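1. next come a sequence and a model predicted from it.
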Amino acid sequence: MPLSDNSRGALLMSLAMAAFACNDALVKSITTELSIAQIMAVRGLMTTALVFGIGRYLGVDMSWRIITNRFVIFRVCCELGATLTFFSALKRIEFAAASSIMQSLPLAVTLGAALFLREPVGWRRWAAIAVGFLGVLLIIRPGPEGFAPAALFAVAAVFFTASRDLATRRVSADIPSLSITLFTSLANALLGVILILPMGGWQPVSGSTFGHLALTSLLVFAGYQTVIMAMRSGEISFVAPFRYTSLIWALVIGVLVFNEHPNLSMLVGAAVVIGSGLYTFYRESKRQRALAETAGMVLEETSAGHGTGSKP
C-alpha cells in the first residue's frame, strides 16, 4: 500500500532528524581530539567538495554572483555563528541537554518573524513562545546550583539559527538552494582555517577521526536534502512537528553512547518546549485554514457578482 503524501513527509522528516542527531553525536565524540576550528575546517572542506560535485553534475548555477546577495551574506554569517556556538555547547554540556535547548528553534523563528518580518502572531502564540522559553530555563537551570554557563552557547545557537532561517525566507527564489549550501559550507571551512591557530593549532587526524568527519559531511547533506523533500511531500502543519523526533534520538544517543542520565528538570523543560512548539504549529495551521476559507468565500462572492452582472 503506497504511503500518503503526509505519511511520506513525516517519514522523511524523521529520517532527517535522525541524520542530524547522528551528525551532532559524531561531532561531540571528536571534540576531545580536535578543536572546534579544525572540525569546522575539515568538515567544511569535505561538505564543499561533496556539494560542488553534485552541483556540477546537476548543472546548478554556482557562480560567485550569488554571494553578492545581501540576504545570502547575512545567512552565511548567521550559519557561522550557529556552528561555532552549537559546537561549543556540544563540547561542554551533555548531548541531550544541547539538543533539548535547540528544540526551541521553531519558537525563536516565530518570535523573529513577528518582530522583524511583521508576521501576525496572536496572543495565544505569544503565550506559547513565553512558556516555551520558560522550558528552556528549566533545562539550563539558572541559579547558584546546577547552572552550566556553557549552556548559553546552545541558547545563542538557537538565535543564530533562527536568524539564518528568517534570512533564508528573504533570499530570492531564483538562487538555487544547493548554491547557498555550497557557499555556506565553504565559509565554514574558511573560518575554521582562520581560527585553527588561535584555538590551539593543527592536531594530527587519525584514520578513525577522519572517517567520523567524512560521515558527518554526508549526514549533514542527507539531512538537508531529506528536510527539503519532507516539506515538499506533505502539509507543513502535519510534517513540521516531526522535527521533534530529534529529541528522542538525542536522549537515546545520550544514554547509550555518552552514558548520560537526564534529570527531571531537563525532561520537564524539554516537554514544555515541545508542547509549546506543537501548539504554535497548531495555531498557525488553524490561521492558515481560516485565511484559505476567507479567500475562498471572497472568490465565490466575486464570481457570483460577475455572473449576476453579466445577465441581460
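-> Yep, that arrived.
2. hey, let's count contacts and neighbours off CA atoms from now on
-> Will do.
3. ok, residues contacting stretch 283-299?
-> 124, 125, 237 (Cα atoms under 8 Å, 6 or more residues apart in numbering).
4. which strand or helix spans the first one?
-> Following DSSP states H and E, the helix or strand that holds residue 124 is helix 123-140.
5. can you select the buried ones from the contacts of stretch 283-299 in PyMOL?
-> Burial among the contacts of stretch 283-299 is assessed by 16 or more other Cα atoms under 10 Å; the matching PyMOL selection reads:
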select buried, resi 125+237
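6. so can I have CSV of the contacts of stretch 283-299 showing distance to residue 10?
-> Putting the contacts of stretch 283-299 into CSV (distance: Cα to Cα, whole Å) gives the following:
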residue, distance to residue 10
124, 26
125, 24
237, 11
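7. can you list contacts of stretch 17-25?
-> Stretch 17-25 has contacts (Cα under 8 Å, 6+ apart) with 90, 95, 215-216, 219-220, 222-223, 243-246, 249-250, 253.
8. any chance of a PyMOL selection covering the buried ones in these?
-> The PyMOL selection below is limited to those of the contacts of stretch 17-25 classed as buried (16+ other Cα under 10 Å):
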select buried, resi 90+95+215+216+219+220+223+243+244+245+246+249+250+253
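9. between the contacts of stretch 17-25, which is closest to residue 308?
-> Set against residue 308, the nearest of those by Cα to Cα is residue 243 (49.1 Å).
10. this is the comparison structure:
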Amino acid sequence: MPRLSLDDGQSLALVALFSGVASGVAIKAIGPMPPGQAIALRAVPAVLLIAAFVVVRRKGPARLVGPRGLVRAGLDAVAALTFSLAIFELPLSLLASIHATLPVLSVILSGVVLKERLRPGNWAALALACAGTLLVLQPGLTFSPLGIALALVSTLAYALRDVTTRQLPRRTDTFRIALVSMVLVGAVSALLPAGGRWVWPTASDTLLIGLAALGLVGANVLIIVALRWTELSRIAPLRYSSVLWSLAFDAALWGYLPDPLAACGIALIVGAGLLQLHTASDNRFKDMT
C-alpha cells in the first residue's frame, strides 16, 4: 500500500465522518422497527460488501488481522452498537455533540499510550472543546438518560479504538478488521430484545437500510486507513464536522434546532477544532524546517 500524506489522511477522515453521520440519518429515518432489528439488517449488506471485496481482490503479501486487529474490531463493535442504539434515543446533533469529547480522549490517550507530542495549543483547544460540550449537553437532561449513557460509552470505546488503530502493524488487513467488527455488531444486535415482534421492512425502509450500510462501510474502512497514516492530533479536530452535519440533518428532517446556549457551545467546539488544526499544521511546518 503506498504511503499516504497527512492531507490524504485528513481527507479520508472527513469522508469517513460524513459517511458515519449519513448512515445514522438513514437508520434513524427507518419506519417503526425495533432498534436491534434495524441495526442487524443494516449489518447484513455491509458484511456482504466487505466480504465480497476481501474474496475477489488480488492476492498479495500475507494479510493479517492479528491480536491487535481483533481488539480493534471488538472496540469498534462496542462503539458502533452503542452509538447506533443511542441514535434511536437522542437527536443526532446532541449525540454528535457528546461525541465532540472524543478528540479530548483520543489526543490525551495518544500522548499517554503512543507518546505522541502534546503541545500547548492542543491543550487550549481541548479546554475550549470541553467548555463547548458542556454547553451543548445542557438540553440532554430533557432526553433519554439511557441514550446519553450509550453515547458516553460509545465515545470512550471509539477513543480506545483510535489509539489501537495507530498501533496496528503495517501488514494488518483493514478490510478484514472492518468485516470482523460488522459481523460482531450484526450478531449482537440481532440478539437484542425486540418486544416479541418482527417488523418486515417496506421498500423505502429497504432502501434506507442499503444507504445506511454503504455509510457504515465507508465510515469503518476509511477511518481505519486515515488513522493508520495520520497522527490522532490531526484527525481528532475533524470530528467536530460531524456536529455541523448532524445539526443540518436534524433541522432539515426532524425540525430540531439547538437553543442559544447550545449554539454558543457549538461555536466553541468549532473554534476548538480550528485551533487544533492550526496547532498541528504550524508544528508540522516547524518540524519540516
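-> Here it is on my side, so go on. Predicted model only: the values in this text are computed from it and were never measured.
11. about what we covered before: tell me which two in the contacts of stretch 17-25 of the first structure are the farthest apart.
-> Spanning the widest gap among the contacts of stretch 17-25 of the first structure are 215 and 244, at 22.8 Å by Cα to Cα.
12. I'd assumed residue 190 was in contact with residue 76 of the first structure.
-> No: counting by Cα atoms under 8 Å, residue 76 of the first structure sits too far from residue 190 to count as a contact (11.9 Å).
13. who are the packing partners of the helix or strand following the helix holding residue 124 of the first structure?
-> Remark: after helix 123-140 of the first structure, the chain's next helix or strand is helix 151-170, criterion DSSP H and E. With contacts taken as 3 or more Cα pairs under 8 Å, 6 or more residues apart in numbering; DSSP states H and E, helix 151-170 of the first structure sits against helix 70-92, helix 95-102, helix 105-116.
14. what sits up against helix 151-170 of the first structure?
-> 71-72, 74-76, 78-79, 81-83, 85-86, 88-89, 93, 98, 101-102, 104-106, 108-109, 112-113, 140.
15. and the helices and strands packed on helix 151-170 of the first structure as CSV, adding distance to residue 272 of the first structure?
-> Formatted as CSV, those follow (distance: least, Cα to Cα, whole Å):
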stretch, distance to residue 272 of the first structure
helix 70-92, 21
helix 95-102, 10
helix 105-116, 12
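16. return the most buried member of those.
-> Highest mean neighbour count among those (mean count of other Cα atoms under 10 Å): helix 95-102, with a mean of 27.
17. follow-up on the earlier one: centre of the chain to the helix holding residue 124 of the first structure, how far?
-> Computed by Cα atoms, centre = their mean, to the nearest Å, the separation of helix 123-140 of the first structure from the middle of its chain amounts to 18 Å.
18. got the angle between it and helix 95-102?
-> Per axes from the mean of the first three to the mean of the last three Cα atoms, to 10 degrees, the angle that helix 123-140 of the first structure makes with helix 95-102 is 160 degrees.
19. angle of the biggest helix by length in the first structure against helix 105-116?
-> Longest helix of the first structure, by residue count under DSSP state H: helix 264-309. Using the same axes, to 10 degrees, the inter-axis angle of helix 264-309 of the first structure relative to helix 105-116 is 50 degrees.
20. from residue 95 of the second structure, how far off is the corresponding residue of the second structure for residue 190 of the first structure?
-> Alignment note (TM-score structural alignment): residue 190 of the first structure maps to residue 187 of the second structure. Going from residue 187 of the second structure to residue 95 of the second structure by Cα to Cα, to the nearest Å gives 24 Å.
21. which element, helix or strand, includes residue 260 of the first structure?
-> Under DSSP H and E, no helix or strand contains residue 260 of the first structure.
22. I'd say it and residue 254 touch.
-> Yes: applying Cα under 8 Å as the test, residue 260 of the first structure and residue 254 come out as touching, 5.3 Å apart.
23. looking at these two, which one has more neighbours?
-> Neighbour totals were compared for residue 260 of the first structure and residue 254, and residue 254 leads with 20 against 16 (other Cα atoms under 10 Å).
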